[in-house]
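Q: sequence and predicted model, in that order:
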Amino acid sequence: MRLRFPALFCMFLALALQAAKTTHAEERPNVIVVLCDDIRWNALSCAGHPHLKTPHIDSLASEGLYFENMFCTTSLCSPSRATILSGLYAHAHGVTNNFTDYPAQLDSFPRRLQQAGYETAYIGKWHMGEKSDEPRPGFDYFVTHKGQGKYFDTEFNFNGNGRRVVPGYYTTVVTDMSLDWMKEQGKKSDKPFMLMIGQKAPHSFYFPEPKYQHVFDDVEVNYPHSAFHLEDKPEWITKRLKTWHGIYGPIFDWRKEFPDDRASSVVDFARMVRAYWGTILSVDDSMGRLIAYLKETDQYDTTMIVFLGDNGLLEGEHGMVDKRTAHEASLRVPMIIRYPKWTNKSGPQRVAQQVLTTDVAPTILDAAGAEPMSGIHGSSIKPIVGNPNAKWRTEWLYHYNYEKQFPYTPNVRSVRGDRFKYIRYPHGDGSADKHMAELYDLQNDPSESTNLINNPDFKQTVVEMQKRYVNALKRVGLTEATDKMPLDQGIGTALPDKDIR
């Protein structure tokens, strides 16, 4: 049958629009961000862990970007999560503790993606605003729970339309819900999507899935050597040993009678560490299921996958558990990005430059071609992909504010350079610091075993790092006078309230 010109024109126009739409969609990747809670930088086999085997996460690293020096700017869950969303330091976004929600009017990368035509979802542990499980701005679909959630049988709020307990293991349940959402998304929309998955694991209290409860039973676990060499460390670290955040304390309820500094009490510490490892095996299973789905639906190579942690975790280093401090185990987080469009020329690589949680938001927006956020502290990592000599940061500011609910860590301010790290502990009232400062040569002493702050050979280095600290403050809009913090009320020994642990 012969087509008249208007019909023929309409047909060609429709085909052209569809082609343009398809091309545009191909240029805009789907984005999946998997955010683990309290995962150490080395708790993956691709990071060299001697016991953990994480083949699915490793596959992302072998095909994408593995960040050797990835750090959080505040080692505490809520402040760090707000930084990941906003690209801002905690003093700028306002979430400086674990009880403050993300400000409703504050910009975020999910909001920018929404504006760019993405369907957005958050499923899992939100961990900002402990008492609310209602939907948050920036997400078309939002499923979370109040507080920490439980490893088994958590009650979820489904997009503000009702709450119900979902039976099963948290990691598996959240993965099920994520896969269901992606399948539904594929049926009803051809928009690109951004999905954030908030895993509870491996946050305390650690309860592995039954099949992984005994995987590490035969692995010998001891206190690290650094726990017994505190002579050159600030006194507050020794005072912390028998508290909620010390190795002789209750160690997240794995020790029932405490404090206990007997050598035999290491068995409680070992049980805790093995359980922590066990929860990570389920996270790797989850990643395997997500990868399999993307491959089955031919979306694997058009999806940017970001796997990271919100903060690090001390596993006995310097006699400490938990996080909050400026020591390496507390600061460092794993991050892997698989996005073939950025690596098809350079290939997979291990990125050595210092990358921060402030860089996550601008990186995702850059990949999506969305409008960037202004006035933020982070930068897209795209310029350093395949270019190890690209100009990039060589130092950065770390800060943490003393919490009266968890009085086991002072105010912390630090500048970490490529080689040296300087840490100080301001009192909070403008008076002289009450705690000894710390200086570490990370090149020659990556485990921070020797504090060089009083070593006369490094006197000039201290002066230089103090100047770099002031400059690091300026780069995030602060001075020593405007850097507000609470008063350090000293190391406490009482346990935190049960409902906030």
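A: Cool, got the structure. Please read all numbers here as calculations on a predicted model, not as lab measurements.

Q: please make it C-alpha for all contacts and neighbour counts, starting now.
A: OK.

Q: just the buried positions in stretch 259-274, please.
A: By 16 or more other C-alpha atoms under 10 Å, the buried positions in stretch 259-274 come out as Pro259, Asp260, Ser265, Val266, Val267, Asp268, Phe269, Ala270, Arg271, Met272, Val273, Arg274.

Q: this is the other structure I want to compare:
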Amino acid sequence: MLLEVDQNGIANGHVPQNGDGASNGHGPFAAQRRRNLIMFMPDQLRYDSLGCTGNPVIRTPRFDKLAREGTLFTNCFTQASVCTQSRCSMFTGQYLHTSSHRSINDLLKPWEDNMFKVLKDAGYHIAALATRGDLFGAGVTELCVNEYGFVESPPNWPPKYTGKSRTTQTEPPVEATVEQRLFFQGLVEETAPQDYDEAAINSALAWLESSPPEPFVLFLPLFYPHPPFKVKDPYYSMYLAETLPPRVKLSETTGYEPRFMEHVRREYGLDRATEQHWHDIKAVYYGMISRLDDQLGSIIDTLKHQSTGHLWDRTYTMMFTDHGEYLGDYDMVEKWPAGVHEVLTRNPLMIAGPDLPRGQVTEALCEMVDLVPTVLELLGVEERYPHSGVSLVKTIKETLTEHKPYAFTEGGFLLREEPLTERGGFPYDKKSSIQHTWPDSVGRAISVRDKDWAYTYRLYEEPELYSRKHDPGEAHNLAALSEHAETCQRMREAILQWMVETSDYVPWKQDGVGHVERGRQARSFNWILPRPLQPQVKCDETPGECLNCRKLELDCQWATPAGGPHDNFTDMATLALRSTGSVSVPGTSTVPAKRRREVVSSPLPTDASHWRADKTASHVDDVPSFQERSLLLDAFFSRVHPNPTASFVHRSDLLRTVHNGTVSRLLLLAICVISYRFSSLSDDAHPDGGERAAFWACRIRHDLMENLDRFSRPTLGATLLLIQHDINSGRSAAAWTLNVLATRMAFALGLNRQGPTGAQWMQAEVSRRLMWSSFCVDAMTHGGILEYCSCPASAVRINLPADEHNFALSIPEETDPLQRPPSLGERNRLGGLMSQYVRLMAIRNDVIQYCKNISEQPLKPWDTASPLQACLDALGRWHAELPSQLEFEEINLYARFDSNALDSLMSLHCWYDTLHASLYRVACPGFDQSLPASVLVQAPEGNRFRLLARHFPDHVPTMLDYSMWAHESARNLVQYSRVRGISPGGPMAGLQGQIREDLQIMVNVVAGMTRYFFCVRKRRFNDSSSYLSEQDLMWSAHKWRHAPGPVLEYLPWIRGELPMGSDEASNKDEDGHFKRHAVDPITLEPLSTSPHDVETGQITMASAAPQNEPQHVHPAPLSFPEGSPLQDTAERQHVFPALTSILDGSETVPFGMQDSSDWSQGWFWNESWD
């Protein structure tokens, strides 16, 4: 597609004016005949991949000839290692930190000046004969160019993936091979249609042969040799692996390397790459460049032999790229936003044309921001906006050896900018996932180079220093060596001076001084001025330390003045600084506090090997090391934080306070505890995830009990995380007890009421999330028993939480309360996922309470006025009001998969399905709330209750949409039995058959869950982190398979103290105590075991029978649902050997893992659903 232009080649009716460089006889450059310009711009071209730059193998005769016909710059550096950022910088002449084009999605805006706009306004005809889409934003293309698009369009364009797509996400293959993760595609068939570069070159040749209007600028932004690595013959077979220059291997490097390199190698699986893989990639990459060389030659030949005259004699030709390519160096491939190695940033800039020296090679340091003033000076166009470039024309014409003392490159993001980093589909899924999972790996970085040294400063990591003379491959980081300390200091000072000098610009267009608008009424602009600090009246205690008002969220007269936001947890940063006794915090007093909170007074330096905590009574000696904290924080944000009950943590603020040492010790320790089982440190045999996690959890409990009178938001947050950890670890009794403390703490802090009207939105939002997290945790622990509910919905009189995206970006959002008053009408401001989770938990309370009291209900479930119908209506409204981005649709699954938020969406919908199924437990056998069959048969014909009761055994294994309902049913049965405290002498008759039926249900559910996770999620996402691993299933199966033994241990006939069919008296020893027997959890029959076996817990189904009797055989083997992967024996042995051995009973039963009172409910909380 080409844009329409007038016959003079000027678009939008623009007429060149005096002073803009038009050839009208009046401009300062009117005497000079205006030249044309061609910019030949490959993508991702390494400096060392051309013959003229010293490569001994590659064949690039046309690049080499261009260098001989002009000037080659050997020390030119690009300002970013990613396409968009680099291009925006070089075509505006501004550094990333001043232009704010710091991400791949920040393109040039209509109000921004750039080289193309200036040239077009000066009368140049601009032709961009390709459609890359990574430079001009919406509405900018028509402002900057006259012709845009292909003359000969390539078929199937845009391709399925180009690495630049911002909207389309390609589904990954079933299993990405190492070749796919290396972006290697190899030989392209000769019959394949023309690709992007061929179409762009053919378009340029046709355009040049059509006598284009002069003066013109022809811009050719090509795609290759950007990955994927592929090319046709003869280029594919042009280079032999044994002749290629060696790469810089990881094994050859020394010193600290940036974290992203390890993450990329691990997530891409680059350890699978052999030396042959690296050779193949380089050979194809070189072949792509040789093809590029021929394409350049065709352009130059057309310029020299054009029929209307020799365009070459009146045209400048420039060749440059946007950035380089790792190409196997450091065992890496492609590039990285914070990567600043020389292989990514060194640019093979060439400039040739009339009146310029020929055959010149200069080592002068220069930058690609110098392109704008260089082009404008060559073409005789005046500069009209401020920039940081320095023209290279003088350096070229006078053969200067010095241009700039330093060259700078920058990239990366702040931690709080994590939501704005790249999001891409396959094959860039891993690259984007790393940036969101480990945001510090893409932290801000600045590299500075002179002719001798290259130094990199990283905001969240160690620095780098390389000798450019002795270590051109940058394999040996010397920054940590004392003999280079002076060099590091000099380079840091150069960065500081550069940042000060380039931090902003004074606009060239002045507004004037003293201009007065006449004829208008005077207006007050006081609203734009900061409000002065007003004298304040003390409520109580010392100024700035009104603890009572802060705790209870009262309207304190010593309120914080309007100003910048404090930390989300006000106690975290503010009180931590106050604890030093002398640091001033905005809005507070420097008077030492009378009462100290539990906060860290010493910082958490990144180079410290262990955390230095306060030397107080609650000092923890064994605390997470720096390396452990990094791993555990990664695990927290990737596996725990998406869980709504943990989403009160503001990610960027937490990471910032961790880095500057103001984080709450208790909160950080709780994060480490709950994250332990999800990290590489985890011990799967330990219920807490590991001994250290158990120790830290114990210390948190100790600190909570020691400081019960010191309530704060961080302490509440730590308590909530500890509750979730106890649930994950099977300590439901401990979780139930701690839940009371959490809800009381939330009420004492006044979080259940709307805060002061002047409170900052972020602080109020964190408070809301803490309160609603307390509400949700309470809903999960009280089991639907009204008298055990610590946090009823009616007591929480605050609005719902905001959308997670707005919370992450600190964008204020107004939401509705949980119970919307009629005055709000149909207004629907229900926030994000956590809001929907809160609403669902409120409905769940009603559902569970109804089910537990079904026998007391006067109305039948199918009556229209029944409470069950009210619950169904509430669930229907919930689903109808669900925002589209939270619906269970494939587009949402892919989007959340890339942002580590998939499990939270899955959990939300599983809870929704579970609540529907919970309502139907009244029709299911084996539960206390089941209605008698005599009542169920009274349901109207065709009613779902009758159908469910009639077809229950066949219905369970096929209900994939409700595969979690029996899971929840059993969980509530267990919890209800525990809370009721069933005694050994209670009525137990008739329960054996029910328990066996329940066990068969559980096995069916395991099969259903297995089928769902392995067949559905694996097929969709093909990522080990997105579905249950075999180890996860082993734990899950242990919990399902062996649940009845420990779960019902309070029942003497299950515990072995009272075998089935026996009376109580005959089973007591001589001391009057019940005799202990081991029980087969499937058959419920006693097994004879030695006391040693009982104590150690090593009881197996085969070895438990006495030697003088036949081996125990299950009388009724468990059946597996039709179509289940577990049904076929071969499939079971092939796919899940660990699961199979457990379900078959040949695996050791872990009864002795921990105290039975703690373990008794751990089976129903699979850690994969946290």
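A: Noted; the coordinates are in hand. Computed from a predicted model, the values in this text were never measured in an experiment.

Q: drop the TM-score for these two in here.
A: Here the superposed chains carry a TM-score of 0.77, computed using TM-score structural alignment, normalised by the length of structure 1; 433 aligned residues with a C-alpha RMSD of 3.5 Å.

Q: just the buried residues of stretch 259-274 of structure 1: which are in helices?
A: Val266, Val267, Asp268, Phe269, Ala270, Arg271, Met272, Val273, Arg274 (DSSP state H).

Q: just give me the neighbour total for the equivalent of Asp121 of structure 2 over in structure 1.
A: Using TM-score structural alignment, the partner of Asp121 of structure 2 in structure 1 is Gln115. By other C-alpha atoms under 10 Å, 13 other residues sit near Gln115 of structure 1.

Q: cool, and Trp157 of structure 2?
A: Residues near Trp157 of structure 2, counting by other C-alpha under 10 Å: 11.

Q: looking at structure 1, name the residue matched to it.
A: Trp157 of structure 2 maps onto Thr154 in structure 1, by TM-score structural alignment.

Q: OK, contacts around that match?
A: If a contact means C-alpha atoms under 8 Å, 6 or more residues apart in numbering, then Thr154 of structure 1 has His145, Val165, Val166, Pro167, Tyr170 as its contacts.

Q: can you give the distance of the strand or helix carrying it from its chain's centre?
A: Using DSSP states H and E, Thr154 of structure 1 maps to strand 152-158. Computed by C-alpha atoms, centre = their mean, to the nearest Å, the chain-centroid distance of strand 152-158 of structure 1 equals 22 Å.

Q: same deal with stretch 285-305 of structure 1?
A: Stretch 285-305 of structure 1 sits 21 Å away from the centroid of its parent chain (C-alpha atoms, centre = their mean).

Q: residues in contact with it?
A: Contacts to stretch 285-305 of structure 1, defined as C-alpha under 8 Å, 6+ apart, come from residues 26, 29-34, 56-57, 171-172, 175, 179, 336-341.

Q: among those residues, which are in strands?
A: Members of these lying in strands (criterion: DSSP state E): Asn30, Val31, Ile32, Val33, Val34, Ile336, Ile337, Arg338.

Q: nearest to Asp310 of structure 1 among those?
A: Nearest to Asp310 of structure 1 among these, counting by C-alpha to C-alpha, is Val34 at 10.3 Å.

Q: for Tyr122 of structure 1, see how far away that closest one is.
A: Val34 of structure 1 is 10 Å from Tyr122 of structure 1, where distance means C-alpha to C-alpha, to the nearest Å.

Q: which neighbours do the two have in common?
A: With contacts defined as C-alpha under 8 Å, 6+ apart, the residues shared by Val34 of structure 1 and Tyr122 are Met196, Ile197, Gly198.

Q: okay, buried residues for the strand holding Thr154 of structure 1 please.
A: For strand 152-158 of structure 1, the neighbour count (16+ other C-alpha under 10 Å) marks Phe152, Thr154, Glu155, Phe156, Asn157, Phe158 as buried.

Q: you'd agree the last one is up against Gly124?
A: Meaning Phe158 of structure 1. No: under the criterion of C-alpha atoms under 8 Å, Phe158 of structure 1 makes no contact with Gly124, lying 10.5 Å away.

Q: who touches both of these two?
A: By C-alpha under 8 Å, 6+ apart, Phe158 of structure 1 and Gly124 have these common neighbours: Val143, Thr144.

Q: show me what Glu462 of structure 2 lines up with in structure 1.
A: With TM-score structural alignment as the criterion, Glu462 of structure 2 lines up with Met436 in structure 1.

Q: so what's its match closest to, chain neighbours aside?
A: Leaving out its chain neighbours, the residue that sits closest to Met436 of structure 1 by C-alpha to C-alpha, 6 or more residues apart in numbering is Pro234, at 5.0 Å.

Q: now that neighbour: how far from Tyr402 of structure 1?
A: According to C-alpha to C-alpha, Pro234 of structure 1 and Tyr402 of structure 1 sit 16 Å apart.

Q: secondary structure element for the corresponding residue of structure 2 for Lys211 of structure 1?
A: In structure 2, Lys211 of structure 1 lines up with Pro234, judged by TM-score structural alignment. Pro234 of structure 2 is part of no helix or strand when elements are defined by DSSP H and E.
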